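Asker: Structure for the following, please:
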Amino acid sequence: MLQRTSCVDNIIIKIVSFSSTVQLGDSCIINGLSSALAVQREIEFFYGNEGNMANYRVYSEPIPFLPINESFSYYRQNPNPLIKVSKIDITGIAAGSLLHVGNSRHISMEARVKHIRQLLPSS
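Answerer: Alright, predicted model coming up:
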């Protein structure tokens, strides 16, 4: 694990919702996943099968991760192993988001949202 210490004096969060996480402290692996289906209609009419996410490819298609083939070199110098923040003020954390204060080794996050808008034909 990294040898840096995170120090936050105050954290103020008004809302944490919809599978979101607030984590204080170090972690080795964080895997976050959020899937949402949003249907908007001008009139209230329900077919009954809108909630089946298997009907939409957006939830099953693999996300393409292209390999990085560029070479790079870097030099890191951490003369002070302390990251100090006086205040974090957040209005809201939602939709599978994460507030993490601390060190992480591996983080993988994914969000898939299908928006459907059904409007009446214009006359």
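Asker: When you work out contacts or count neighbours from here on, use the C-alpha atoms and nothing else.
Answerer: Will do.
Asker: wait, what's in contact with the most centrally placed residue in the chain?
Answerer: In the chain, the C-alpha closest to the average C-alpha coordinate belongs to residue 97, at a distance of 3.6 Å (Cα atoms, centre = their mean). Neighbouring residues of residue 97 by Cα atoms under 8 Å, 6 or more residues apart in numbering: 19-21, 32.
Asker: Dump those residues into a markdown table; add distance to residue 116 as well.
Answerer: Below are the contacts of residue 97 laid out as a markdown table (distance: Cα to Cα, whole Å):
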| residue | distance to residue 116 |
| --- | --- |
| 19 | 22 |
| 20 | 24 |
| 21 | 27 |
| 32 | 24 |
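Asker: One more sequence to fold, the one below, so I can look at both together:
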Amino acid sequence: MLTRTSNVDHLEVKQVAFSSIIQLGDSSIINGFSRALAVQREAEIFFGDEGNFPSYRIFKKPLPLPPITESMSFFRHDLNPIIKVNKLHVTAVSSSSILHVGNSRYISLEARIKHIRQLLLEGHEQDI
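Answerer: Next up is the predicted model:
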């Protein structure tokens, strides 16, 4: 694997969450996996079976990864083996994301989120 020195003068990150990575320097393998269930309700009614990930198909389906069949060739000549970054300001890195300064051989990131909105029937808003 190509190795270079990663030099970052200033890094400011406000928030890192949910299987996210900040990587300064080279890495061989990076795997990230995050799953979330987001329920938005107009009324605070709980049924007791919320949060059962296996009951939702999105969390069980295999991820379709088409094969890469294109051939690629390139020539690289790095006169300076340093990755130089002056300043990075990042508000947030979330849900199986990566902030990476350096080289990587293999990266696999996956985020699966099920959003559910439970709205009241029209005319029942005053019942809350």
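Asker: Drop the TM-score for these two in here.
Answerer: Once superposed, chain against chain, the TM-score is 0.88 (TM-score structural alignment, normalised by the length of the first structure); 123 aligned residues with a Cα RMSD of 1.6 Å.
Asker: returning to what we had before: is it possible to mark the buried ones in the contacts of residue 97 of the first structure?
Answerer: With neighbours counted using 16 or more other Cα atoms under 10 Å, the contacts of residue 97 of the first structure contain these buried positions: 20-21, 32.
Asker: Considering the residues you listed, which is situated nearest to residue 42 of the first structure?
Answerer: Comparing these against residue 42 of the first structure with Cα to Cα places residue 20 closest, at 30.0 Å.
Asker: The residue nearest to residue 14 of the second structure when sequence neighbours are not counted and residue 11 of the second structure, how far apart?
Answerer: In space, and not counting its chain neighbours, residue 14 of the second structure is closest to residue 91: 5.2 Å by Cα to Cα, 6 or more residues apart in numbering. According to Cα to Cα, to the nearest Å, residue 91 of the second structure and residue 11 of the second structure sit 11 Å apart.
Asker: Residue 60 of the second structure now?
Answerer: In this view, residue 60 of the second structure and residue 11 of the second structure are 37 Å apart by Cα to Cα.
Asker: Show me the strands in the second structure, by range?
Answerer: 5-16, 21-24, 27-41, 82-93, 98-101, 104-118 (DSSP state E).
Asker: so the last one aligns onto which residues of the first structure?
Answerer: So the one you mean is strand 104-118 of the second structure. Using TM-score structural alignment, strand 104-118 of the second structure lines up with residues 104-118 of the first structure.
Asker: average gap between that stretch and the second structure?
Answerer: Compared with the second structure after fitting, stretch 104-118 of the first structure deviates on average by 0.7 Å (mean Cα distance after the TM-score superposition for the first structure).
Asker: residues contacting the nearest residue to residue 107 of the first structure once chain neighbours are set aside?
Answerer: Spatially, and ignoring its direct neighbours in sequence, residue 107 of the first structure is nearest to residue 30 (4.8 Å; Cα to Cα, 6+ apart). Going by Cα under 8 Å, 6+ apart, residue 30 of the first structure touches 104, 106-109.
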